[in-house]
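**Student:** sequence and predicted model, in that order:
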Amino acid sequence: MRSITVSFLLICILHTAVAQNLSTLTIQVMSNKEPLEYTSVGIQSTGKGGATDETGTLILQQIPYGSYKIIASRVGYGSRSVWVTLDAPEHFVTVDLIESTTSLDEVVVSGTMQEISKMESTVPVDVYSPKFFKANPAPSVFESMSNINGVRPQINCNVCNTGDIHINGLEGPYTMVLIDGMPIVSGLSSVYGLTGIPQSLIERVEIVKGPASTLYGSEAVGGLINLITKTPERAPMLSADAFVTSWGEVSSDIGLKFRATRKLQSIVGIHYFNYQNPIDKNGDNFTDLTLQNRLSVFNKWTMQRPGNRQFNLAGRYVYEDRWGGEMQWTTKNRGGQEVYGESIYTRRWEIFGTYQLPTSEKVDYQFSANGHQQDSYYGDLSFAAQQSILFQQLTWRKDWSTKHHLLLGLAYRYTYYNDNTTATATGSVTHLPGAFVQDEIQLNTQNKFLFGLRYDHNSLHGNILTPRFNYKWNSPNKKTILRWSIGNGYRVANVFTEDHAALTGARDVVFDGELNPERSWNSNINFVKNIITSSNAFIGIDASAFYTFFNNRIVPDYETNPNQIIYGNLDGTATSKGLSINLDLSWSHGLTALVGMTWMDVTLTENGQSRRQLLTERFSGVWSLGYTFGASLISLDYTGNLYGPMRLPLLGELDPRDEYSPWFSIQNIQVTKKYLNGLEIYGGIKNLLNFTPPANSIARAHDPFDEQVSFDTNGDVIATASNPYALTFDPSYVYAPNQGVRVFFGVRYTLSPI
């Protein structure tokens, strides 16, 4: 009996000792002093872990005393590890995560038309969150693109400042702009796809470099930009952002979320931009920045349906009045020959949505429609145009097995276009039915293939096939990824909807025969490496080598005749090749950096001779550096870009202007103060170096109607005493904005759901 009593006492003492060596650990995950819910947290080598609740907290119990490594990770924030020593019954630790500027493991849809982790996608997709664009606030996403590697917003006219987006050196008509995956933005309105949506309502921007014609059809030859807007479920209750600049620009965005019924939610966004302050700092008597008055209204609805089936409907209306020209121009001079001005009135509406059919299979019906009206004068040249597009698409996703993920689609696109030029006197209608198939094959956890094929029948140009192939390999820990792709693209051109230079009154437009569709082959090798150092620093490497070969390339010829733009299919070949690299760096003490560089060579070969493409740099670099000063919630952002020389369009052998642009850099700095109640105050300086092109960028700005220019019997300009360089008025010699250094100040406010 005595021995039993002693044994019992020993067991109690041992149990008490063990109990005293167990701890309850409370972990709270934060970012910028705000809790992060649904964050994955684990204790290495213990098997213990879970996800944080709405307060960013996770409680783990009965953990033996000792030292442990805690790892926290969340999509869009990367991951971070901290060491803790448990030597008490209760312990509390905070883990701070840093939001990645590129959201390295975001969900993407643009590459394969299916939601998939960026790291798992066989197609390389660049992803940028609103946080990235806030580092250099701009009145439109179009201007913000200047800080994305391999992407350059190109101003096409020194007078009206309209432009397009270049991807890897290929001009704007080769870039497709989507909103929520809908190809509703085309040539006549490509810029308007990147303006007018409040940036607080943008979930992310996805960029695919290289042909995407297999899934999206014509216009996606050089790549695509997909603006993904927030769903009402993810949008803040209220968001507002407004800033002003020392040049007199006023930009304001406001977003509002509301619930109409228990199952129906909506978001409304209003964007307004105004600039009415003519400035001529280079002394050429032309406005340095186009005056603008732009209003856009965006509305999106989502409905909860049985089985979580998708149904959303969105619409947008854009109105813009812009003009640039001689400083003394007024609306009374519109279309006249006394004072030169370029005045553009634009009205545009869009509606688009997705409806998932009530079937056991994953079948989506996607639709969009838009109308675009433009009433413009370029000097005394009138250009009035209308464009209407109807798009419908039916997709079926089917997992035949654990290895085969199939996507089938039927599409139809109707395009009506008419303008008041002789080229389209009666208007044109294009029917474009198509079908596509894609099979993503998962061989094992490390190897994946994707095969795709699209067939289109263009009512004007006949049958078109566009295949593609993609391969992806990843290391067992998925920290290293290698992708290889090859694909075919095609584009049907409409000059007057795509190239502003064709509209300027300074040159005559000449067509060298009928324009045939362009075809291209593209190959791309992509390497991704993610590293987390022992000091909790994150290093992301994303490098790509690309090569694009063109047949039937349509090239505007500015050089054969300085008074003409000659459009025709290149009697030869064209290539775009290069190498790009992105470095994404972040440290636990608050410093982040995104640095990108691109080397490329875009060459046109005709009659055995090669030449560089106009307005295309061989080197470009971008950077975005950010630092947060601890608990003060004050952050500093330094952004910029660097461009190498571009070949520029001269007006003849006597033109005294440089054939190549100089190296130039646009740099910006911003300071932001955040408050816990959702308020942000920010301000800074744009174009710190005050770089602007030379004052003679507009040829003969003093004689915009060529009243003092003499021509011979062949229509060629004759050098005279008043025109010794035999020039005509021409605003196409443009490679950078004319807007110099300026100060900006702004306020943001976000009200999140309680």
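**Tutor:** Cool, the structure landed.
**Student:** contacts and neighbour counts: CA atoms only from here.
**Tutor:** Fine.
**Student:** how about the helices in the stretch 151-300 of the chain?
**Tutor:** Along the stretch 151-300 of the chain, the stretches classed as helices by DSSP state H, counting those that start in this stretch are 213-216.
**Student:** swap in the chain?
**Tutor:** For the chain, the helices defined by DSSP state H occupy 2-20, 130-134, 141-144, 213-216, 495-498.
**Student:** in addition, the following structure is provided for comparison:
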Amino acid sequence: MGPIRIVFSVVVSLVSFLTANAQHSLKAVVRDKRTGEFLSGVTISLKGEIQRSAITDGRGFVLLRNLPPGSDTIELSYVGYTNLEQMVIMPDSSLFTFLLEQDARTLNDVVVVASTRGNERIETATTKVEVLGRTEMNEESTLKPGNIASILGDISGIQIQQSSAVTGNANVRIQGLDGRYTQILRDGMPLYGGYSGGFGVLSIPPLDLKQVELIKGSSSTLYGGGAIGGLINLISTKPRLDPELSLLINQTTLKETNINAYFAQRGKKFGLTFFGGQTFQKEVDVDKDGFSDLPKTSSTLIHPTLFFYPSENTTVSLGWSGSFEKRTGGDMLAIADKSNASHPYYEANQLNRNTLIFLAESWLKNSYVLHVKGSFSNFSRDEHTNTYVFSGKQKNYYGELSLVKRTAHHNLVAGLNANGEDFAPSAATPVPVGNFSSNVAGAFFQDTWRLPTGTKIETGIRFDHHNQYGDFLLPRIAVFQQINDRWGARAGFGMGYITPNPLMPQVRDYSIYQLQPLVAGMKAERSYSGNAELNYKHEIGQEGFFFINQAFFITQVTDPIVAEENSSGEVNFYNKTKPLVTKGSDTYIQMHISNWEFYMGYTFTLAEREYLADHQFVWYTPKHRAAATALYEVNGKWRVGLEASYNGYQYRDDNSRTPDYFFMAAMVERKFGPKWSLVLNCENLFDERQSRYETLYTGLVTSPVFKTLWAPIDGRAVNICLRFQPFAE
């Protein structure tokens, strides 16, 4: 062989070798097949022996590197969408476009914020999250348009307890713990706490929300120590390219009128959402005892949010929410005429809440996502009664900077935040508790690690510094194991804390003049929570499924703080030396078959105050609570629904037992094309209310003493709602 032929053979062999071993890249954009919207966070993986994966950025773009030459199969997966497999041949320098279809068989519940700040299916998330999605929000908007208290009470492990028969004030209790152990968030930021907390759930209309996420049990790593019993995260709506408008008017037999409007639309650089709502409630005496069971109320809520899109990878929003409300309850004659000397008892509240919210999200290089959020809320309450006048304000602030790194196997979250509150009575109405303030600075880190064996391990840690009560270190670990296509299991442990606050909501409302300042040397409450769960999911046909979750939980709160009222009416706060323990089980079942949807939940709760020698049960906590709903749809025109709940006996504060009671509701909806719908709904069909078992007050009509509430007091109500959506298709 001559020299030239030898050189030529070597060159050919070298080129062949390099070509065979060359590594190539695939460029693609992923969109929603129906809406055309870019999908961020989609995982694209190379199937086969060589493992390669990448995640789409904020504009749906992905670059999958180091692919071998020749044909191979890639897979695209995203929560709420059907997996897509596609054959590709490398090298190929073109830009691929992949369209994903929404999966009708998924649970329709995507954890956007509350759990890992990443997209997780509910049945495979490391934390148990129950999500009331946009469908439920739309339904509740026509059943109870004024607030979300009703829909939260439909969940078996959540108890909405009215704390005042006069004002209608209420708080949210989870797994047998008092309302102060539940953290209520709006877009991941606490807005409804302390002095302003009790009226929070009463002023949030469902039409203004995309979904509500509920976590039962400690969730302190990302959101602070206050989430001991659990958290409720209210997720705001975002505009889409197509305009959206909903107008509804609602009237009830209990003299309540609601008028709500919602609009949203996104352009190339700007977007807007706007909610405006008005509620009128006349005073109603359901049990004819002379006192209002529903206070006279006038409420206005305005919530515009402006969105700005400076680039395809960045979204910025700035919103303002204004809530303005007047409530007057008490003696029916006093409400009509406050100068009535023989019937003087009344309480009138004027509530104003102004909140600014800033949110920014930016997709950076290498699958990093930067989040910046902040809020400032100013709440004022002017209270007038026949015996005293009070005026006070509470200011809340929250700020956070966090960074999320998403890879094929890890979801990493790290961040810093600061929050605080400041309560101040007016100079004209000083109160014993005086001024009260609290400030916390924190840092957190969390890693959700997805192993090829179907295992997810989530570890997190949080460090908080409180300006009065020092430092708190909160570790957390959770594990999820996918056993097979149908079975999964999870377990977790977490710690939390809550600092003393005399303004936190209690089981019953006290006058602001009864609350005494905190005594020196009080300790923060600390919690230790654990859970173990088992999931089962079975798909039925093309769109049906059956899902069940069986959970067991336990929470111990050390140095619990209790409020004690002495003989002179003063309310003081003390730490107890032995813990408060709540434990039990929670069963959650969801099923969708053809045109039927079912939900059933049962919660067994054993809540005990171990610091007492006897009668250790926690007052006004049902040991057994169950809830169920059934919905049937006919040809897209008719929808019929039933809802039922059972509340077992509770112990009163005199250690006597209440009777159990059964609650039921029914609704029917008629759709007139996609734009118009009419809903007829009946709440509390059997007219169950506490006044059927006992009088609601003792003493004289001039100075009544109201009993602690353990059941509804407003009785049966029928409402009819008309909704118009002009842009619906």
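**Tutor:** On my side now, so go ahead. In this text, all values refer to a predicted model and were calculated from it rather than measured experimentally.
**Student:** overall similarity of the pair, as a TM-score.
**Tutor:** Once superposed, chain against chain, the TM-score is 0.80 (TM-score structural alignment, normalised by the length of structure 2); 633 aligned residues with a Cα RMSD of 3.2 Å.
**Student:** picking that back up, need the winner for burial among the helices of structure 1.
**Tutor:** The highest average neighbour count among these, using mean count of other Cα atoms under 10 Å, belongs to helix 213-216 at a mean of 26.
**Student:** quick one: contacts for the nearest residue to Arg476 of structure 2 once chain neighbours are set aside?
**Tutor:** Excluding its sequence neighbours, the residue lying closest to Arg476 of structure 2 (Cα to Cα, 6 or more residues apart in numbering) is Gly494, at 4.3 Å. Residues in contact with Gly494 of structure 2 (Cα atoms under 8 Å, 6 or more residues apart in numbering) are Ser218, Ser219, Ser220, Leu474, Pro475, Arg476, Ile477, Tyr528, Ser529, Gly530.
**Student:** so which of those wins on neighbours?
**Tutor:** In terms of neighbours by other Cα atoms under 10 Å, the contacts of Gly494 of structure 2 top out with Ser218 at 30 neighbours.
**Student:** residue in structure 1 paired with it?
**Tutor:** Aligned against structure 1 by TM-score structural alignment, Ser218 of structure 2 finds its counterpart in Pro211.
**Student:** which non-adjacent residue is nearest that match?
**Tutor:** Nearest non-adjacent residue to Pro211 of structure 1, counting by Cα to Cα, 6+ apart: Val221, 4.3 Å away.
**Student:** on that earlier part again, from Leu648 of structure 1, how far out is the match of Ser218 of structure 2?
**Tutor:** Using Cα to Cα, to the nearest Å, one gets 27 Å for the distance from Pro211 of structure 1 to Leu648 of structure 1.
**Student:** also Asn282 of structure 1?
**Tutor:** Applying Cα to Cα, the value for Asn282 of structure 1 to Leu648 of structure 1 is 20 Å.
**Student:** what does Ala701 of structure 1 give?
**Tutor:** Distance from Ala701 of structure 1 to Leu648 of structure 1, by Cα to Cα: 18 Å.
**Student:** ok, His404 of structure 1 next?
**Tutor:** Applying Cα to Cα, the value for His404 of structure 1 to Leu648 of structure 1 is 50 Å.
**Student:** how about Thr466 of structure 1?
**Tutor:** Per Cα to Cα, Thr466 of structure 1 is found 33 Å from Leu648 of structure 1.
**Student:** likewise for Gly572 of structure 1?
**Tutor:** Going from Gly572 of structure 1 to Leu648 of structure 1 by Cα to Cα gives 21 Å.
**Student:** these two: who's more crowded?
**Tutor:** Neighbour count, other Cα under 10 Å: between Gly572 of structure 1 and Leu648, Leu648 has more, with 20 against 16.
**Student:** what sits against that one?
**Tutor:** Leu648 of structure 1 sits in contact with Leu614, Leu615, Asp658, Glu659, Tyr660, Ser661, Tyr733, Val734, Tyr735, where contact means Cα under 8 Å, 6+ apart.
**Student:** neighbour-wise, give me the winner out of those.
**Tutor:** Top of the contacts of Leu648 of structure 1 by neighbour count (other Cα under 10 Å): Tyr735, with 27 neighbours.
**Student:** alignment lookup: it to structure 2.
**Tutor:** So, by TM-score structural alignment, Tyr735 of structure 1 is matched to Trp710.
**Student:** what residues are up against its match?
**Tutor:** Trp710 of structure 2 touches Gln161, Gln162, Tyr620, Gln650, Gln690, counting by Cα under 8 Å, 6+ apart.
**Student:** what of Tyr181 of structure 2?
**Tutor:** By Cα under 8 Å, 6+ apart, the residues touching Tyr181 of structure 2 are Arg173, Gly226, Ala227, Ile228, Gly229, Gly230, Ile498.
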